[in-house]
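Peer 1: Quick one, fold the following:
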Amino acid sequence: MKLLRLGHYYSHHCFLPRRRLTSTVTSIPKICIVGSGPASFYTAQHLIKTVPRVEVDIYEQLPVPFGLVRFGVAPDHPEVKNVINTFTKTAKSPQLRFVGNVTLGRDLSLKELRNAYHAVVLAYGADKDRELGLKGEQLGNVVSARRFVGWYNGLPCDTDFPVNLDVEEAAVLGHGNVALDVARLLLTPIDKLKSTDITEHALEALSRSRVRHVKVIGRRGPLQVAFTIKELREMLNLPDCITVCNPFDFETVRSAVPNLERPRRRLTELLCKAADLSPSGNVDSNSRQFHLVFFRSPLSFQPSPDVPDTVGSMQLEVNQLDEQQHAVPTGSTETVQCGLVLRSIGYRSTQADPDVPFDIDRGHIPNISGVVQPGLYVAGWLATGPIGVILSTMTQAFGVGRAVEADVSSGRVDVSQARPGHTAIGKLLNDRGVTTVSWKDWERIDAVEQSRGKNVGKPREKIVDINEMLAVSVGTGGT
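Peer 2: Take a look at the predicted model:
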């Protein structure tokens, strides 16, 4: 069915008042979700509340749940991670099963899931990087901010992330929340991080870091930044750190402030205040410095004269905004010194299985309000692209839950005939020699992590090796 026809149907039916399932349903609705981040748990939460007798199985690539809440939220933001308590309550419902260490496209196929379940929700997120495609990008220490975040948050594939912090000048490309997160972690006094759940290997590396100056560079101006006021305020309040801005970047900003929507107005007012307080003369080079740089785009990366296979500087193009607020080059360039460059220009999703209807150009699964076709749905960043925060993901995921509920209720997804669900998939995985992780297995991992953390004054010490996770999950490894 074409998306246009789906759009017509769902615009009229998806958001009607909630109805209970009709009496024609004779089997238990079995629904699986691929991925265990916020989009997955919020979708599951809605389905369990609204679809009678539903059984929801969550399949996760890693042995541990929670996706970006575990591996993307900064260690010094524990309040954001409190949502894990809600997800845990959902996971303990007798109607939900967690199956970890299972990869779509490797251990099982989308076709096998669709044959086993009445409906499949894809919610495996965006775990790859966008690259710039610029000369010198392959140099050492031109790295992904996403992988840097994974490194300090304990993502197993990023444990050996090759980053060298034995430099004084760092640059972060991008003006989003992730850019400010990595800048903040680089400039935060190490004692402030010791009581967080940052990984021990990252804590040790950051304790030896020589990074003193971090430039956060964006191609447009103060009115177009994508970060939020909370993250900016934290940067401005960092102890023993000086914020540096170019006052000329704010010449036309102040006159626009009164006409801005309240959230943007408050953010811009704080930016203007930071610019007003920015030192006008020379700054002590030994001080920690956070530079907010506007109207600049990277052109190329040059090697260090001392270490030719590592970045030493970056050429920037100076931009101005056209009438549509697009960044256009002025023809002027400048060079900045930087021994570390972190790209923070966005995440992208991938096609996990050949049967996943993926739009490579846009980097997501085409959908109408989360509906790909009756019986197949998509939630979170895989549906929308990598935009928004946990709250916006919750809203989108609840919408997907309503769409599934509407299809089951109306009969567009036929649940009158029984499907085997995990009975079939579990046997298939067992036959293929896949070691799976249940929720109780995860609780063993969780207990060991918390115990190790308690010993060093942290909320937890994350296990960063998958084999160790699996050993702990069955009670044969770690204390």
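Peer 1: Please count neighbours and contacts with C-alpha atoms only from this point.
Peer 2: Noted.
Peer 1: Nearest spatial neighbour of residue 432, chain-adjacent residues omitted?
Peer 2: In space, and not counting its chain neighbours, residue 432 is closest to residue 107: 7.6 Å by CA to CA, 6 or more residues apart in numbering.
Peer 1: Here is a second sequence; please produce its structure as well for comparison:
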Amino acid sequence: MAMCRMIFLRRFSSISSNPLRVCVVGSGPAGFYTAEKMLKRHEAAQVDIIDRLPMPFGLVRSGVAPDHPETKIVVNQFSRVCHHERCSFFGNVMLGSSLSLPELRSLYHAVVLAYGAESDRSLGIPGEDLSGIHSAREFVWWYNGHPDCRNLELYLKNTQKVVILGQGNVALDVARILLRPTVELATTDIANHALATLQESSIRKVYLVGRRGPAQAACTAKELREVLGIKDLYVGISESDLLKTPADEEELKNDRIRRRVYELLSKAATSNQSSPRSDQHELHFVFFHKPDRFLDDGHGHVTAVRLEKTALRGNGSGKQIAIGTGEFQDIECEMVLKSIGYKSVPVDGLPFDHQAGVVPNVRGRVLCDTSGESAIEEGLYVCGWLKRGPTGIIATNLYCAEETVVSISEDIDRGVLVPSLPKPGRDGLLQLLDDRNVRVVPFSNWEKIDSEERRLGSLRNKPREKLATWDELLRASDTNQLC
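Peer 2: I've put the predicted structure just below:
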């Protein structure tokens, strides 16, 4: 490790004697876009990206569906960032465990937190802790080979009906993976353990439940078109749900994406056969219902979801909210997936708005508390879902990062950040981690993991076979050769 620090120092000594030292926590799109824009905007900046996982790319790797390879092409751009002479990636470094936030801030002029949202919102209704109920995030991480969810217990062999709570893009991704023929998934980078389980699946019916109606569906037309296009799939949509009110018309008038979604749902409702065949997979859109409680079999496993019928009421902002009507119905199922939103988690020493699930900030500058009028935490910034909440697509983080980097630049111009004051930066980080025996995985060692996954994938006609346990990842990274 000491030799590594010497190499890093020689590598950057010719660039600037007092560089701006920046650490980005989190290597998803928000983190990489922040690093890229910092490197372009500040010619003397040295940027280090740390991540708790041994591999980079965040939700591009663990969130994007395996049958969406075109969305993952952005990793080529992110890899070029890591190969930049003034940038380094260090995986297997966990903020709050490997080192504290105050320690990290003492090492760098600026710290940008971009570690996203790695937990889930709760419904807060009876039965939510029954077995057979999982978050959509856990399921997505499971089929994408995230090491935290490798051992998620899913008994699809004994499951015929699944209820998915939510109708956004993640919910549609989950439904598509459950219903799409596995022969088509077999040539993607889906994790092998997930493919094997899906091949044994007995699932026949999937219900997508939404509080509001088809005019308010939160998905995009692209995602909806994909799930509706699954081969030999029966799609159940009640034509009565498609009746529009004047308020619906007003909402659709101002939203081109939702107009297209509504058109696709209307077409699917009228073009499908009247009833499914006995051998056919079924996808049912259940509008105007919200979960009230989960029912169990007496042994702690979910057997049904009790739904309350809703009606829409205006809230004065031009949008309609769902209000319970007191009418209930049960949908029997053996598994429930909650796609109701991701949630960020705080670390010690970080101001956090627990209700909104974000770090209080003004254009990326972290505030000392949640009042909105407090002082700024000098040198501490946020980007991505931690900054704005779990919304948007990958490209949304591009503009989010631009705003945060502009704030950093303004703080330098105002003298809030002073690059001429020396900070230990990368060398101090490596020394601290070395003292604590943290097995750091630099980008060159991630490339060893990448190479091994591609090799294993080629044996199965797949783009890669993801290593899905911590031991496999660390073993393939060969972290003994850090430099």
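Peer 1: What does the superposition give as a TM-score?
Peer 2: TM-score of the superposed chains, computed with TM-score structural alignment, normalised by the length of the first structure, equals 0.91; 449 aligned residues with a CA RMSD of 1.7 Å.
Peer 1: still on that earlier bit, quick check: the aligned partner of the residue nearest to residue 432 of the first structure in the second structure vs residue 350 of the second structure, distance?
Peer 2: Matched by TM-score structural alignment, residue 107 of the first structure corresponds to residue 98 in the second structure. Between residue 98 of the second structure and residue 350 of the second structure the computed distance is 16 Å (CA to CA, to the nearest Å).
Peer 1: With residue 435 of the second structure instead?
Peer 2: Distance from residue 435 of the second structure to residue 350 of the second structure, by CA to CA: 24 Å.
Peer 1: Among these two, which residue is more densely surrounded?
Peer 2: Per other CA atoms under 10 Å, whichever of residue 435 of the second structure and residue 350 has more neighbours is residue 350, with 18 against 10.
Peer 1: Then the more buried one would be within a strand, right?
Peer 2: No. Counting by DSSP: H, G, I helix; E, B strand; the rest coil, residue 350 of the second structure is not part of a strand but coil.
Peer 1: Report the contact partners of it.
Peer 2: 101, 359 (CA atoms under 8 Å, 6 or more residues apart in numbering).
Peer 1: One more: residue 428 of the second structure?
Peer 2: Residue 428 of the second structure touches residue 107, counting by CA under 8 Å, 6+ apart.
Peer 1: what do you get for residue 143 of the first structure?
Peer 2: 163, 340-343.
Peer 1: Then residue 95 of the first structure?
Peer 2: 48, 53-56 are the contacts of residue 95 of the first structure under CA under 8 Å, 6+ apart.
Peer 1: And it, what's its match in the second structure?
Peer 2: By TM-score structural alignment, residue 95 of the first structure lines up with residue 86.
Peer 1: how close does that match sit to residue 9 of the second structure?
Peer 2: 11 Å.
Peer 1: Check residue 127 of the second structure too.
Peer 2: Counting by CA to CA, the gap from residue 127 of the second structure to residue 9 of the second structure is 56 Å.
Peer 1: what's the answer for residue 213 of the second structure, then?
Peer 2: 59 Å.
Peer 1: what do you get for residue 481 of the second structure?
Peer 2: Computed as CA to CA, the residue 481 of the second structure to residue 9 of the second structure distance reads 18 Å.
Peer 1: Residue 365 of the second structure contacts residue 386, correct?
Peer 2: No. Residue 365 of the second structure lies out of contact with residue 386 (CA atoms under 8 Å); the separation is 11.9 Å.
Peer 1: Residue 188 is in contact with residue 466 of the second structure, correct?
Peer 2: No. Counting by CA under 8 Å, no contact exists between residue 466 of the second structure and residue 188, whose distance comes to 10.7 Å.
Peer 1: out of those two, which sits in the more crowded spot?
Peer 2: Between residue 466 of the second structure and residue 188, residue 466 has the larger neighbour count (other CA under 10 Å), namely 25 against 20.
Peer 1: What is the aligned counterpart of that one in the first structure?
Peer 2: In the first structure, the residue matched to residue 466 of the second structure (TM-score structural alignment) is residue 462.
Peer 1: Checking its match next. Helix, strand or coil?
Peer 2: Of the three states, residue 462 of the first structure takes coil under three-state DSSP.
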